[in-house]
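**Student:** Got a sequence here, can you model it:
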Amino acid sequence: MPKFLIQATYTPEGTKGLLKDGGSGRREAVDRVVADLGGTVEAMYFAFGEDDFVCILDFPDPVSMAAASLAVKASGALHTRATPLLTLEEIDEATRRQVTFRAPGK
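**Tutor:** The predicted structure is shown next:
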């Protein structure tokens, strides 16, 4: 299953929801969204600084990740960034593929 790193920052309204629900309540909400789309939560951590929490999620396909992202962003409660994660084997496969590329101006 494709993996994604999620980095999220709460809006002021989202922070109020976190204060009300607590970390466990928000984890349950994440678990539910991901499971409903056929995925799993590998890890979820709260943080402070630029990001308020980070997750590693497994989804059956990128479209499922996009569906989750759209629903979460539409809530207005947080801003998210999703980064596809690749395994060592996937990178090894990528290094074996021939790619013809001309740099700009070359």
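**Student:** Going by C-alpha atoms from here, please, whenever you check contacts or count neighbours.
**Tutor:** Will do.
**Student:** contacting residues around the helix or strand encompassing A68?
**Tutor:** In this structure, A68 sits in helix 62-74 according to DSSP states H and E. Residues outside helix 62-74 that contact it (C-alpha atoms under 8 Å, 6 or more residues apart in numbering): 2, 33-34, 37, 59, 78-80.
**Student:** Now intersect those with the helices, please.
**Tutor:** Counting by DSSP state H, the contacts of helix 62-74 place 33-34 in helices.
**Student:** Go through the contacts of helix 62-74 and name the one nearest K16.
**Tutor:** L78 (11.3 Å; C-alpha to C-alpha).
**Student:** Might one say that the closest one is in contact with Y10?
**Tutor:** Yes. The criterion here is C-alpha atoms under 8 Å, and L78 meets it with Y10 at 4.2 Å.
**Student:** what about burial for the contacts of helix 62-74, which qualify?
**Tutor:** Using 16 or more other C-alpha atoms under 10 Å as the burial test, these include 33-34, 37, 59, 78-80 as buried.
**Student:** Here is the second sequence; please produce its structure so I can put it next to the first one:
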Amino acid sequence: MKKYIVMGNYTAKAFQGFMKDPKQDRSTAVKALTEAVGGKFESFYITRGPYDFVAVTSGDMPYENFAGIKLAVEASGTVENMVILEEMNMNKAAEIAAKAMAGYKPAG
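**Tutor:** Now for the predicted structure:
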């Protein structure tokens, strides 16, 4: 099962919503979105730094499922700069790179 790490920023519209209802739990919305596309919610954090939130999810599904969440959430006008990181197997990538280099001749 692959892990997906999702980061993003809230907009002024979202901050207005937080002030209107300061006790709301956004992790429930993240869980619902994740499960709607067949994923498993693992954790959600409000963060200090370049991103306002980070979510960790997992699932045996294509990247496009999470890209769909990005489209829907950013279209709502409450989230922007959403980044989706997909876990990968570095050893497998290195094996493929070694095979690719066997027949590759650099320019020059």
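**Student:** Any idea what the TM-score comes out to?
**Tutor:** Remark: TM-score between the superposed chains equals 0.81 [TM-score structural alignment, normalised by the length of the first structure]; 102 aligned residues with a C-alpha RMSD of 2.0 Å.
**Student:** And V6 of the second structure? What does it align with in the first structure?
**Tutor:** Taking TM-score structural alignment, the alignment pairs V6 of the second structure with I6 from the first structure.
**Student:** got the contact list for its match?
**Tutor:** Counted by C-alpha under 8 Å, 6+ apart, I6 of the first structure has contacts 54-57, 80-83.
**Student:** Among the buried ones among the contacts of helix 62-74 of the first structure, which are located in strands?
**Tutor:** Using DSSP state E, 78-80 are the members of those that sit in strands.
**Student:** and of those, the nearest to R102 of the first structure?
**Tutor:** T80 (33.6 Å).
**Student:** For the closest one, which non-adjacent residue is spatially closest?
**Tutor:** A8 (4.3 Å; C-alpha to C-alpha, 6 or more residues apart in numbering).
**Student:** and if you look at V30 of the first structure?
**Tutor:** Nearest one to V30 of the first structure, counting by C-alpha to C-alpha, 6+ apart, is V41 at 7.9 Å.
**Student:** element containing the one you found, please.
**Tutor:** Under the criterion DSSP H and E, the helix or strand holding V41 of the first structure is strand 40-46.
**Student:** Mind giving me the packing neighbours of that strand?
**Tutor:** Packing partners of strand 40-46 of the first structure (3 or more C-alpha pairs under 8 Å, 6 or more residues apart in numbering; DSSP states H and E): helix 12-36, strand 53-58.
**Student:** can you tell me the mean distance of the longest one from the second structure after alignment?
**Tutor:** The one in question is helix 12-36 of the first structure. Once fitted to the second structure, helix 12-36 of the first structure is off its aligned match by 1.9 Å on average (mean C-alpha distance after the TM-score superposition for the first structure).
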